[in-house]
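A.B. asks: Any chance you could fold what I've pasted below:
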Amino acid sequence: MATPKPSQTQADETRSTLLRRLIFGHENLPDPDWPVDHVPRDERKNLLSISAVLLGFVFFAGTLWAGADVGAALGFAQTLTVMGVGYAILGIYVAVLCLIAARSGLTTVLLSRYTFGRVGAKWADLLLGGTQVGWFGVTIPLIAVPTAKYLGINTPTWVGALIIIWGLLHLATAYVGYDGMEKLSLVAVPALVVIGTLSIVIALQDVGGISGLFAQAGAAESTMTFGAAVTIVVGTFISGGTQAPNWARFAQNHRVGFWAGLVAFLLGNGFLFLSGTVGGVAYNVTPQGDLFEVLAAQGLATVGLIALIFNIWTTNDNAAYAFGVAGSEAFDFDRKRPFVLIGGFIGIGLALAGADGLLIPWLSTLGLYIPPLGGVIIADFLVRWRLQVPIMDHIEFTTLRVVPVGAYLLGCGAAVLTAGSVIPGVAAPQLLPGIPSLNGILVAMAALVVGHYALEATGIAPTHSISQNPQLTHR
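C.D. replies: Next up, the predicted model:
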């Protein structure tokens, strides 16, 4: 007997169900990444897993270019000193944020709800999520254009098609979530380390070994100062580092979170910066163009394309994941996938529109405004919460905590005055010495401590109401 064909209504219902599950996930299953809740203890990961994901995030071509820029300007010996100072700042800053995330099991935007209040956290959603949507669009052409060149199809039509293809692939691992990014990173990170080491070896051969490397002086015409070089080192990933809690929250405990953050942002990011430095010193020029072109110049065109694919993919899927969890917090929705898809499609649209040239200055500008947010979160969780973080169900969140908001604004002001401009590239006098991002963090932290004891601890400024016997997340 023939099986009866389903009616048109049944077919429409099936398609509708499949579409809903594609966008939101299975309605009877929770989001495996807990975008608006604490990550349960039985979902936590080990040091290898967390380190792999964070290393994949920090392995980005921009760090290579920055290393080449500093190395060519200052020479190898002085650049090593610059790296020692810069990566101590960057590594400790991110590692402490990762420790807080692992102890609480919360994303950066959910930590912001504790620090800034229910409405105050929406600024963090916009700042952190919006930045990553733009970054997603900026970086897709960095792989689409070299792929087109390598395949000999470098026309606008083919580049546009490759932008769509690569954009969707970058979305795929973020859509799956932490597990998808972990699997990709476990393949990509070792490959990138091997390729980076190979590039260093070739550069050393070309310059005459270690002694030849140290013998290379910086460019005589360079005006780069030691402080400016440290600023470049810190600036390579301090904004991205503020997003590190999105993945460090999966750590088994605070020690795993701390060491994973330190390994990724001190050793991992430092390794990539060193790769660029060796190239910049060896050839006495700053490599122009993308990572593929740099390695192609060393006779590694195919290897260079593979490196670039891994390099961009492992950074861009983290960007997509970041705007996914920011959207979840903004709308208090327990599924990240709709926001991953929406943000990703916006990013692909920006890439197709050629907006990357306009977005880069804007993203650079946000480097002044994101680090103070991390500074306020660190100070708040050390001083206000003393790392005794109550679960969200045991807190009545106030609308706006004015002390952290004020501290954040003061930190941004310090960063702007140190940079000498509200927008990088627009000339203005530098009114404060030092490193803009570091000054922003330190001023924000100091203002939070003073404001908390002067205004919140005395009952003058509003803060959250906590249950009489709150359950703590680290128990």
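A.B. asks: alpha carbons only for contacts and neighbour counts from here, please
C.D. replies: Fine.
A.B. asks: helices and strands around the helix or strand hosting residue 311, which ones?
C.D. replies: Using DSSP states H and E, residue 311 maps to helix 301-331. Judged by 3 or more C-alpha pairs under 8 Å, 6 or more residues apart in numbering; DSSP states H and E, helix 301-331 is in contact with helix 47-58, helix 61-74, helix 108-124, helix 130-151, helix 156-176, helix 178-207, helix 291-296, helix 337-352.
A.B. asks: now the shortest one: how far from the chain's centre is it?
C.D. replies: So the one you mean is helix 291-296. 23 Å (C-alpha atoms, centre = their mean, to the nearest Å).
A.B. asks: now the longest one
C.D. replies: The offset between the C-alpha centroid of helix 178-207 and the centroid of the whole chain comes to 19 Å, using C-alpha atoms, centre = their mean.
A.B. asks: Which other helices and strands does it contact?
C.D. replies: Using 3+ C-alpha pairs under 8 Å, 6+ apart, helix 178-207 sits against helix 47-58, helix 156-176, helix 209-215, helix 269-283, helix 301-331.
A.B. asks: and the first one, what does it pack onto?
C.D. replies: Okay, so that is helix 47-58. helix 178-207, helix 245-248, helix 254-262, helix 301-331.
A.B. asks: isn't residue 224 right next to residue 71, touching?
C.D. replies: No. Applying C-alpha atoms under 8 Å, one finds residue 224 not in contact with residue 71, separated by 10.6 Å.
A.B. asks: who has more neighbours, these two?
C.D. replies: For residue 224 versus residue 71, neighbours defined as other C-alpha atoms under 10 Å are more numerous around residue 71 (35 against 14).
A.B. asks: For the nearest residue to the more buried one once chain neighbours are set aside, give me its contacts.
C.D. replies: Distances taken as C-alpha to C-alpha, 6 or more residues apart in numbering place residue 277 nearest to residue 71, at 4.5 Å, with adjacent residues excluded. When contacts are counted by C-alpha atoms under 8 Å, 6 or more residues apart in numbering, residue 277 is found next to 64, 66-72, 76, 79.
A.B. asks: who wins for neighbours among these?
C.D. replies: Using other C-alpha under 10 Å as the neighbour test, the contacts of residue 277 are led by residue 71, with 35 neighbours.
A.B. asks: Quick one: residues contacting that one.
C.D. replies: 79, 218, 276-281.
A.B. asks: Make JSON lines from those residues and add distance to residue 181 to it.
C.D. replies: Formatted as JSON lines, the contacts of residue 71 follow (distance: C-alpha to C-alpha, whole Å):
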{"residue": "79", "distance to residue 181": "33"}
{"residue": "218", "distance to residue 181": "39"}
{"residue": "276", "distance to residue 181": "25"}
{"residue": "277", "distance to residue 181": "28"}
{"residue": "278", "distance to residue 181": "30"}
{"residue": "279", "distance to residue 181": "30"}
{"residue": "280", "distance to residue 181": "31"}
{"residue": "281", "distance to residue 181": "34"}
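A.B. asks: Let's see this one next, to set against the first:
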Amino acid sequence: MSEATKIDSEHSLSAVPKSERRGFWNLVFTWIGYVFTVTIMSAGGNIANGAANFWQCMAAVYTGYGLLFLLALLVSYISQTTGYSFGLLTRYSFGSVGSRLISFFTMVTLLGWFSINCYLSGSITHILFPVIPQIPASIFFGALYTFTAMKGQKIMNQLGLVATVLVFAVGMIAIILGIRDAGGFTALTSIQHEQTKTFNDLVTLAVGSVVCGVVGWVPDIMRFSKGTKTSLGVMAVGMGLAGPFMLVIGIIGMMVYQQYDIALILQEQGFLAFAFVGLIGNIWSTAQGNVYSSGLNLASIFTKTSREKLILIFGACGILLGTFGLYRYFSSWLSFLATVFPPMGGVVIANYFFVWKQKLPAVEKTNFPSFFILSFVAFAIGIASKYVVHFGLTTINALVISFVAEIIFGSIYLTAQANAIRAEAEKV
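C.D. replies: From the prediction side, this is the model:
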């Protein structure tokens, strides 16, 4: 095996060939493994903590996830059509150096998610086995998650399948016992709290729970998709069922037990020991996805360094952050992600359909400029809309405004620039 092949063993620098494309059942469990996560349960708890009642929580969940589903479908179509990872797609939107900045930023956000997963693993272990300190447990599990991410999609899919079954069983038990302890479903929906967050804030929390994954992880998974029907099915299951299921567990836990830490909820219900394996498997499937996608993003930045080495460095940094308890700032973290990633997705989507018009030259043959400055301007305008547009929903505004800005800039200059770059690539 050549050095180049070793470095690009997961197609981090090229398109996934048609011969390696996969169907619905192969990909759906990998994606469910990403969204069947304890951190999304915690986001549900944060939503319930600020909402007036159960139905307001559900309205926020499906408003946010409706946006995420649309975003996921568009990003899935682009990655499935091109076969490119998110890191490679951003070259067409932001330029050779600009894409490295975007990849680095995406990697930093994934680092935050990974550190939270490491912290949660150690926290759950310590709650169940007080004799085991949290920090050593966090380090141990972080190293385990990093190791399986290095092995690639095949083992990740197998772990995702096991984790899906386990966490579904654990989640159903938590929901059923929560409804029972509330006095029945009617009693649960009758619970009223003082509303401390606006509906816009609640939707923002729902979007923030997985928007990083929709923009940054979906291309890394769905570049292996065989076709549009496969992508549609996988995203429908993830955004319509799996993600909301996780949020509902946290919502019920907060409303009934005033706890959104899943370990404490399960402790209240008296079956933490039974759920331990399922929870760790659940976190494992998500955490390894954080590491895997980060390895691809880093590989698009440091093209001469092997993916495995980059993953080891990322894992070590994430474990270190996890020991400092970034989880304490979880709600603020979700709000930040919901502000930044929708406009990034808006730029990438508009760039593909309206600037390049779905005709991307091969990445290996394309001489990209260092920056597509106007794409960065569109991205910045989308982020700024949070602070200057005071109607509607923040996350939808940011997505739409950046999308429209990229189309406008495309008609002014970017499309002509893309045509010249494509013509040059075709000569190679």
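A.B. asks: TM-score of the superposed pair?
C.D. replies: The TM-score (TM-score structural alignment, normalised by the length of the second structure) is 0.91; 425 aligned residues with a C-alpha RMSD of 2.6 Å.
A.B. asks: Relative to residue 265 of the second structure, how far out is the equivalent of residue 277 of the first structure over in the second structure?
C.D. replies: With TM-score structural alignment as the criterion, the equivalent of residue 277 of the first structure in the second structure is residue 251. Distance, residue 251 of the second structure to residue 265 of the second structure, by C-alpha to C-alpha, to the nearest Å: 11 Å.
A.B. asks: do the same with residue 64 of the second structure
C.D. replies: Applying C-alpha to C-alpha to residue 64 of the second structure and residue 265 of the second structure gives a distance of 25 Å.
A.B. asks: the more surrounded of the two?
C.D. replies: Between residue 64 of the second structure and residue 265, counting by other C-alpha under 10 Å, residue 64 is the more crowded of the two (26 against 23).
A.B. asks: ok, back up a step: highest mean neighbour count out of the helices and strands packed on helix 47-58 of the first structure?
C.D. replies: The highest mean neighbour count among those, using mean count of other C-alpha atoms under 10 Å, belongs to helix 245-248: a mean of 32.
A.B. asks: Specify, as a residue range, where that one falls in the second structure.
C.D. replies: Taking TM-score structural alignment, helix 245-248 of the first structure hits residues 219-222 over in the second structure.
A.B. asks: Repeat that for stretch 192-211 of the first structure.
C.D. replies: Counting by TM-score structural alignment, stretch 192-211 of the first structure corresponds to 167-186 in the second structure.
A.B. asks: Next: stretch 439-453 of the first structure.
C.D. replies: With TM-score structural alignment applied, stretch 439-453 of the first structure matches the range 397-411 in the second structure.
A.B. asks: Okay, and the equivalent of residue 68 of the second structure over in the first structure sits in which element?
C.D. replies: Aligned counterpart of residue 68 of the second structure in the first structure: residue 90 (TM-score structural alignment). Assigned by DSSP H and E, residue 90 of the first structure falls within helix 76-104.
A.B. asks: Tell me the buried residues in that helix?
C.D. replies: Within helix 76-104 of the first structure, the residues scored as buried using 16 or more other C-alpha atoms under 10 Å are 76, 78-79, 82-83, 85-87, 89-104.
A.B. asks: And that helix against the second structure, how far off on average?
C.D. replies: Following the fit onto the second structure, the mean deviation recorded for helix 76-104 of the first structure is 1.7 Å by mean C-alpha distance after the TM-score superposition for the first structure.
A.B. asks: Tell me what angle that helix forms with helix 254-262.
C.D. replies: Put simply, helix 76-104 of the first structure runs at 150 degrees to helix 254-262, going by axes from the mean of the first three to the mean of the last three C-alpha atoms, to 10 degrees.
A.B. asks: Which elements pack onto helix 76-104 of the first structure?
C.D. replies: Using 3+ C-alpha pairs under 8 Å, 6+ apart, helix 76-104 of the first structure sits against helix 209-215, helix 226-235, helix 238-241, helix 245-248, helix 254-262, helix 269-283, helix 371-383.
A.B. asks: so how far does the fourth one sit from its counterpart in the second structure?
C.D. replies: For helix 245-248 of the first structure, the mean deviation from the second structure after alignment is 1.1 Å (mean C-alpha distance after the TM-score superposition for the first structure).
A.B. asks: Just give me how far that helix sits from the chain centre.
C.D. replies: Using C-alpha atoms, centre = their mean, the offset of helix 245-248 of the first structure from its chain centre is 10 Å.
A.B. asks: can you check the last one too?
C.D. replies: Using C-alpha atoms, centre = their mean, the distance from the centre of helix 371-383 of the first structure to the centre of the chain it belongs to is 17 Å.
A.B. asks: Give me the mean distance between the helix or strand just after it and the second structure.
C.D. replies: Using DSSP H and E, the helix or strand that directly follows helix 371-383 of the first structure along the chain is strand 395-396. Taking mean C-alpha distance after the TM-score superposition for the first structure, the mean distance separating strand 395-396 of the first structure from the aligned residues in the second structure is 2.6 Å.
A.B. asks: So which bit of the second structure is strand 395-396 of the first structure matched to?
C.D. replies: Using TM-score structural alignment, strand 395-396 of the first structure pairs with 366-367 in the second structure.
A.B. asks: which residues in the stretch 351-475 of the first structure form strands?
C.D. replies: 395-396, 465-466 (DSSP state E, counting those that start in this stretch).
A.B. asks: Quick one: those as JSON lines, columns for mean neighbour count too.
C.D. replies: Below are the strands of the stretch 351-475 of the first structure laid out as JSON lines (neighbours: other C-alpha atoms under 10 Å):
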{"stretch": "strand 395-396", "mean neighbour count": "14"}
{"stretch": "strand 465-466", "mean neighbour count": "13"}
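A.B. asks: Can you give me the distance of residue 119 of the first structure to residue 348 of the first structure?
C.D. replies: Counting by C-alpha to C-alpha, the separation of residue 119 of the first structure from residue 348 of the first structure is 29 Å.
A.B. asks: same thing with residue 327 of the first structure?
C.D. replies: For residue 327 of the first structure relative to residue 348 of the first structure (C-alpha to C-alpha), the value is 17 Å.
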